[in-house]
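Engineer: build the 3D model from these lines:
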Amino acid sequence: MLEKQNLLGLTQVKLKKFFSDLNEKPFRTKQIMQWIYHQGALDFGDMHNFSKDLRQKLQAIASIELPEVTSINNSKDGVIKWVIKLGEENHIETVYIPQKDRGTLCISSQVGCSLACTFCSTGYQGFNRNLQNHEIIAQVLIAQNHLKDKNKRISNVVFMGMGEPLLNESPVYDACDILLDDWAFGLSRRRVTVSSSGIVPALKRMSDTVPVSLAISLHAPNDELRDILVPINKKYPIKELMKACHYYLNAGTQERHVMFEYVMLKGVNDSIEQAQELSKLINFWFQGESAKVNLIPFNPFPETKYTTSNDIAIDKFQDILYRSGIRTTTRRTRGDDVDAACGQLAGKVVDKSRRSAGRD
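Structural biologist: Just a heads-up that it's a prediction; the model follows:
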C-alpha cells in the first residue's frame, strides 16, 4: 500500500502539480490552502466546496497530518513552549513570545544541531536529522490553532529554534514560501527571519532564493574567539561571512537588512575592548548599510560552563556600539522559567552524531 501524500507543507507550485496530476483545475490549490491555513481544517470531509468524489479521492491518497504535541508549557511572562514528538523518541521545541505590538513564533529546522556552538543547549543534545517541509510548517499551524482560542496571533516567524536552517535548505525555503504566501500565512518578508551561524555557500543561495530577513549568530568580534564559540567559523571565517552578508544585502531589488546576534558571556566576550573591536568590525563592513546588533543575555542550562554578563557590562557594551553609530538593542530574556529562552531549547534528541557522548 502506497504511503499517503501529506499535503501539509507543500508549496503552491507543488500543490498545483498535485491537483494537475489528478486532472483537477488549478483553483483547487487556492481552496485547499485556505482550508488548511486560514480555517485550520485537517479533514477533507469538512471541505464542502470540493465534490464528494474529490473528497473521497483525497481521503484515499492524501492526508493533512500534524505531529503529536506531548506538552504545552506556559511561562509566567506569557511565553508558550510546545514540545512536539517526531518519532524515534525525538522531540523538538517551538516557542511563542507575545509582545505588545506583535507575537513571535520561534520554530525549529532540525532535530538537534550538528554545529556544537558551546553556549547553546541544543548543541549539547547532538544531532539526529533534518525536519521535512511538513514538520516545519506543522509547528506554525499547531501554534496558530492553539492561539486562535486565546485571541492571539502570530505576526512574526523566526528560524531560531533547534538546528541550523541553512543545513536544511530545501525544506526551509519551501516553508518560507508558504509563510509568505497570501493563500497560506501571508506574512511580509520582513516578518520572517532565518538565523544562521554562517554557512556561507548556503547563505548566498538563500539570498537569491527567498526574500526574507537574515540574522547572523556572530557572538565574537574576531576569528580566534569565534572559532571556540561557533566552531563552523573554522570553515567559514568572519571575513568570508561578512562578504556573504554583503551579497545578501545587495541581492534582489527590495531593501534588505541584516541583524547580528551576540550572546553576552561573562568574562568571555563582553569586555570594553571587545565592544570596540566589534564596532570597528561592523563599521568597516557595513558603514552606511542596514545592519544592526542584537545583544542577548546568556541563558544558562545545566551542562554549561558559561555565566551571564551582568547588566552593567551589557549596558557599557551597548553604549560603545551605539556611540559608534551602530543600531543596537538588548533582547529581554523571556520564558526562562520553562527553559524556552534563547539558547535553552533542547527537546529530546536521539543523537546520531556521537558528539553528545563525548561531553564532559
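Engineer: can we go C-alpha only for contacts and neighbour counts from here?
Structural biologist: Will do.
Engineer: tally of neighbours for the nearest residue to His38 once chain neighbours are set aside?
Structural biologist: Spatially, and ignoring its direct neighbours in sequence, His38 is nearest to Ala184 (6.7 Å; CA to CA, 6 or more residues apart in numbering). For Ala184, the neighbour count with other CA atoms under 10 Å is 20.
Engineer: check Pro201 too.
Structural biologist: Neighbour tally, Pro201, other CA under 10 Å: 13.
Engineer: same deal with Met160?
Structural biologist: Neighbours of Met160 using other CA under 10 Å come to 24.
Engineer: the residue nearest to His38 looks like it's in a strand, true?
Structural biologist: No. Under DSSP: H, G, I helix; E, B strand; the rest coil, Ala184 falls outside any strand and is assigned coil.
Engineer: one more, please, to line up against the first structure:
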Amino acid sequence: MTLAGKKPNLLDLSFHQLEALLVSLGEPPFRARQVWQWLWQKAVASPLSMTNLSKALRERLAEAAEIRMPRVAQKLESSDGTVKFVLDLDEGENAASIETVLIPEKTHYTQCLSTQAGCAMACTFCRTGQMGLTRNLTPGEILGQILVAKAHLAAVDTRLNLRNLVFMGMGEPLLNYNNLLQAIEALHHPQGLDFSTRRITVSTVGIVPGILEFGRSGMGALAVSLHAPTQELREKIMPKAAKALPLNKLIETLKQIPLKPRETITFEYVLLGGVNDSLQQAKELVRILSHVKGKVNLIAYNESPGLPYKTPDPAAVEAFQKALWDKGITVTLRKSKGRDIFAACGQLLAAHEMGEEKE
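Structural biologist: Just a heads-up that it's a prediction; the model follows:
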C-alpha cells in the first residue's frame, strides 16, 4: 500500500522482498540479514544509520527506500500500568489513526495490536465497530506498533519485557489476511523480533476461509469472539458476523482445526448486563462448547458513551463463571484494565478525534 511517487517503506517488506531489493542494488543476499536486524532489533529511523554497512550502500538504500514509523499522536498511562497509544499512520489520502495497548502482567507485558483502521464488522457493543472501516494496515504498520511499544518500554527502564502479542485491537484480522500473515512471519524471524508462535494470538469473529487457514497454519493461537450462545442473539449484537458465518457453521468449522494435545481454542465472551449474562445463557454456552476443545475468556463489558449496553452485575458475572466451571469448562475472567484511560477498543481514538481526551 505505497502511494504513487513515494518510496517503499522498508518495514513493509518481507525478508525475501528485502533480499531482492538489496540484490537489485548490487549487493549479495546476506546483506538482507544485516538490514533486517537494524530494522527490527535496533529500530533505526533511517538507512543512513545502519553503521555496519558501507556508506555507499547506505546512500543507495536511502535513495531507494525509507523507514516510516507510526507516529505517537497521544499516549495515556493508567494507574494500573496500562499504556494506550493513538498512532497516526502515513499522510494525505492514506492517512489513518489506530490504537495499540500495552498491558502489564506479573512477569511481562502483553500488547494488543490493530490490523485495520476502524472495522467493517459493526458489532453493536464495540466502539471501533461503530467507526466503520477506513483501510487495512500494511505489514509495516502492524509491526510498527511493536516498535513503538518497545521504544516506550526502553525509555521507562522497566524490568518487564514484551512477551505476548494479541491481535485483538482495531479491526478484524482475517479481513486483512495476507498482510497479517506477512507480519506474523516477520515476527517469527530469529534475526528480527523473534516471537514464538506460542506467544501470538489472533482474534476473529469468524471469517471463512481465513479462520480455517490460520487455524491449520500453526502460526499462532486462535481466539474466537463469540459473545452469544445462540444464533438469534448473535444476530442482534453482532449481525454482520452472525450472518456471514452462522453459529452452527462456525462450530463445525472450528471442529476441523487440528489441535495439539495441550492446545485449545479460546472463546471470548463479553458479558453485557442483562443481555447475554443469564444462567440459562451460560447453560446454552456449555452445550455449544461441548463440541469443541476450547476454553472461555469472560470479559465484563466496559461501558462506552453512546452505546446501549451496561456493565454486568458482579453477582451475575460470578454465577455465569461458576456455571461454566461446574460443567468442567476452563474459564478465566479477564480483569478490566485502563478504565481511567478509555480502556475499551476504539474509545481513546474516538475521544481523541472529538478533542475530549484526558490529560
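Engineer: how close are the two chains, by TM-score?
Structural biologist: TM-score for the superposed pair, counting by TM-score structural alignment, normalised by the length of the second structure: 0.90. Supporting figures: 344 aligned residues with a CA RMSD of 2.0 Å.
Engineer: need the counterpart of the residue nearest to His38 of the first structure in the second structure.
Structural biologist: Alignment note (TM-score structural alignment): Ala184 of the first structure maps to Gly192 of the second structure.
Engineer: can you pull the contacts of that match?
Structural biologist: Trp36, Gln37, Leu39, Trp40, Gln41, Ala186 (CA atoms under 8 Å, 6 or more residues apart in numbering).
Engineer: what do you get if the cut-off is 6 Å, keeping everything else the same?
Structural biologist: By CA atoms under 6 Å, 6 or more residues apart in numbering, the residues touching Gly192 of the second structure are Gln37, Trp40, Gln41.
Engineer: gap between Asn269 of the first structure and Phe301 of the first structure?
Structural biologist: The span separating Asn269 of the first structure from Phe301 of the first structure equals 18 Å under the rule CA to CA, to the nearest Å.
Engineer: neighbour-wise, which of these two wins?
Structural biologist: Each of Asn269 of the first structure and Phe301 has its neighbours counted (other CA under 10 Å); Asn269 has more, 23 against 18.
Engineer: the more buried one: what's it in contact with?
Structural biologist: Here Asn269 of the first structure is in contact with no residue (CA under 6 Å, 6+ apart).
Engineer: what's the match for it in the second structure?
Structural biologist: Aligned partner of Asn269 of the first structure by TM-score structural alignment: Asn276.
Engineer: try Lys204 of the first structure
Structural biologist: Using TM-score structural alignment, Lys204 of the first structure pairs with Leu212 in the second structure.
Engineer: in a helix, that match, correct?
Structural biologist: Yes. Per three-state DSSP, Leu212 of the second structure lies within a helix segment.
Engineer: quick one, helices of the stretch 151-300 of the first structure?
Structural biologist: 169-180, 200-209, 223-229, 238-250, 272-286 (DSSP state H, counting those that start in this stretch).
Engineer: quick one: the ones you listed as TSV, columns for distance to Val13 of the first structure too.
Structural biologist: Putting the helices of the stretch 151-300 of the first structure into TSV (distance: least, CA to CA, whole Å) gives the following:
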stretch	distance to Val13 of the first structure
helix 169-180	10
helix 200-209	15
helix 223-229	40
helix 238-250	25
helix 272-286	36
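Engineer: wait, which of those is closest to Tyr262 of the first structure?
Structural biologist: helix 272-286 (10.0 Å; CA to CA).
Engineer: what's the angle from the closest one to helix 238-250?
Structural biologist: 50 degrees (axes from the mean of the first three to the mean of the last three CA atoms, to 10 degrees).
Engineer: how far does helix 272-286 of the first structure sit from its chain's centre?
Structural biologist: Helix 272-286 of the first structure has its average C-alpha position 26 Å from the chain's average C-alpha position, going by CA atoms, centre = their mean, to the nearest Å.
Engineer: repeat that for stretch 31-41 of the first structure.
Structural biologist: For stretch 31-41 of the first structure, the distance to the chain centre is 23 Å (CA atoms, centre = their mean).
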